[in-house]
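okay, predicted coordinates and the sequence, questions at the end:
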Amino acid sequence: MDYIEKFKNYTTKQTVNLIIKALGNTSDENLIRLTYAAERIAPKHKPKIGKVRKMFEDKAPAYFLAQKALKEIHPNVRDKMVLNFMINYILLGPKNRENFEKKEGIPCPATIVISPTMRCNLKCTGCYAGDYSKKDDLPLEYV
C-alpha cells in the first residue's frame, strides 16, 4: 500500500470517527444529513446509502433499530462497532480483499466464523450448534 492510499485510509477513518462521535445524541434531521456526508465519503455506495436515508425518512423499522442502538449501546462499543463495520468492512474491506486475491491468487472471504466447540446449550430450533458432540471440537492448537 503506497503513501497516498495510506493517507486516504487515515483521513477516511478520522472523518468517520468524527461522525461516529456525533451519532449518540444527534437529531433525526442530522442523522439524515449525515447520510449525505456518507455519500461524499463513499460515492461508490451512494445507492445503498440512499436506501438507508429513505428508511430513516420513512421511519421504517430499521430506523428505530438504529436509533435504539445509537442511544442505548455503550459509546465505546457503539463507536468500535460502527468503525469496524463502516470502515474495515464496507469502505476498506473490498479493496483489501481485492489486493489479497491479486497477490495470493485466491478469493478472500468477507467474513470468517470460527466456532471452536461447535456446541451450544440453547437448543434453538433449526440451529446447527446443538447437534455436535465433544469429539467435533476444534483442537486448541488450531485456534
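That came through fine. Residues are numbered from 1 along each chain as shown.

every contact and neighbour count from this point should use C-alpha atoms.
Fine.

which residues of this protein fall in helices?
Using DSSP state H, the helices found in the chain span residues 3-23, 28-41, 46-58, 61-72, 75-83, 93-104.

could you measure I20 against A38, distance?
As judged by Cα to Cα, to the nearest Å, I20 and A38 stand 11 Å apart.

one more: P139?
P139 is 43 Å from A38, by Cα to Cα.

same deal with F85?
Counting by Cα to Cα, the gap from F85 to A38 is 14 Å.

alongside the first one, take a look at this:
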Amino acid sequence: MNLNEKFTTYAVGKTLSYIHKDPEKNLPKAVSLARKISPNAYSSQIDRIEEVINDPDNVFYKYIINMLDRIDEDVFDKTITNFMLNGVLFSEDLKRETREKYNCNVPWTILLDPTTACNLKCTGCWAAEYGKSLNLSYDEIDDIINQGKDMGIYFYIYTGGEPLVRKKDILKIAEKHNDCEFLIFTNSTLIDDDFVD
C-alpha cells in the first residue's frame, strides 16, 4: 500500500467513525467532504450518492441508515474498505494496466462455484443435474483469488450448488484474503452460530 492509499484508508476510517456517531446528521456532511476532495471524474457518482443521502424518503437512504444501525461497525467498515477502496478505487490503475497489457476486459467481480453439492433438492434447480462431485479444492480457490488480485479484482461472489457445504474452506479463504469482499448466494440452511461468529 502506497502513502496515498494509507492516507485514504486512514481518512475513510475516521470518516466512518464520524458517520457512526450520528448517521442521519453526519452522512450528508461526509458526502459533502467527499465532493470537495474527490477528483472531478467522480462528480457524477457523488451527485447520485448526494441525491440519495438528501432524501430521507429514498429507499436507498433508508437501507443505508438501516445498515448503519443494525450491522456491526467493524463489519460495515471492512465492507466499505474492501469493496469501495480496494475493489474500486485502489485497484483501478492495475485493472487498466492489465486491460492494456493483455488487450482484454477485466471484470469487477469473479463468480466462483466452490462446489456443485447442495444439502437440498429443490425442484427446478440446476444443481441437482450436476451431482455433488464437482468441487474446487481450497488451493484452486486460493489460486483463483490470487490471480484475480494480480489483475485488480477484490470482489468475489460464491455460487454453487450450496457454497456453505464448503464453509470451512470459505472462512479460511476469507481470513487469508481479508482485503477482499466476498458475497455468498446461499439457501442459508447451513448457517450456524460458529459460522456467524
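Thanks, I have the structure now. Values in this document were obtained by computation on a predicted structure and should not be read as measured data.

ok so, going back, which of F85 and A38 of the first structure has more residues huddled nearby?
Neighbour tally, F85 of the first structure and A38, criterion other Cα atoms under 10 Å: the higher count belongs to A38, 17 against 14.

any idea what the more buried one aligns with in the second structure?
The equivalent of A38 of the first structure in the second structure is A34 (alignment by TM-score structural alignment).

so what's its match closest to, chain neighbours aside?
Using Cα to Cα, 6 or more residues apart in numbering and skipping the chain neighbours, the partner closest in space to A34 of the second structure is I46 (7.7 Å).

enumerate every residue touching the residue of the second structure most remote from its centre.
In the second structure, the greatest distance from the average C-alpha position (Cα atoms, centre = their mean) is reached by T123, at 30.4 Å. T123 of the second structure makes contact with no residue, according to Cα atoms under 8 Å, 6 or more residues apart in numbering.

list the contacts for the residue mapped onto the residue nearest to A34 of the second structure from the first structure?
Structural alignment (TM-score structural alignment) places I46 of the second structure against I49 in the first structure. Residues near I49 of the first structure by Cα under 8 Å, 6+ apart: 35, 38-39.

D131 of the first structure versus the residue nearest the centre of the first structure, what's the distance?
In the first structure, the residue lying closest to the centroid (Cα atoms, centre = their mean) is F85, at 1.7 Å. The gap separating F85 of the first structure from D131 of the first structure is 31 Å, by Cα to Cα.

again, but for T12 of the first structure
Taking Cα to Cα, one finds T12 of the first structure at 44 Å from D131 of the first structure.

ok, D79 of the first structure touching I20?
Yes: between D79 of the first structure and I20 there is a contact at 6.0 Å, judged by Cα atoms under 8 Å.

which one in the second structure is aligned with the residue nearest to the centre of the first structure?
Residue pairing (TM-score structural alignment): F85 of the first structure is matched to F83 of the second structure.

I'd guessed that match sits against Y156; true?
No: applying Cα under 8 Å, one finds F83 of the second structure not in contact with Y156, separated by 10.1 Å.

residues near the residue nearest to F90 of the second structure when sequence neighbours are not counted, how many?
In this structure, F90 of the second structure finds its nearest non-sequential neighbour in E5, 7.0 Å apart by Cα to Cα, 6+ apart. When neighbours are defined as other Cα under 10 Å, E5 of the second structure has 14 of them.

quick one: E5 of the second structure from S91 of the second structure, how far?
Distance of E5 of the second structure to S91 of the second structure, given as Cα to Cα: 10 Å.

equivalent analysis for Q147 of the second structure, please.
Q147 of the second structure sits 13 Å away from S91 of the second structure, going by Cα to Cα.

higher neighbour count, the two?
Per other Cα under 10 Å, whichever of Q147 of the second structure and S91 has more neighbours is S91, with 19 against 12.

could the helices of the first structure go into TSV alongside distance to C120 of the first structure?
Compiled in TSV, those are given as follows (distance: least, Cα to Cα, whole Å):
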stretch	distance to C120 of the first structure
helix 3-23	34
helix 28-41	38
helix 46-58	34
helix 61-72	26
helix 75-83	25
helix 93-104	30
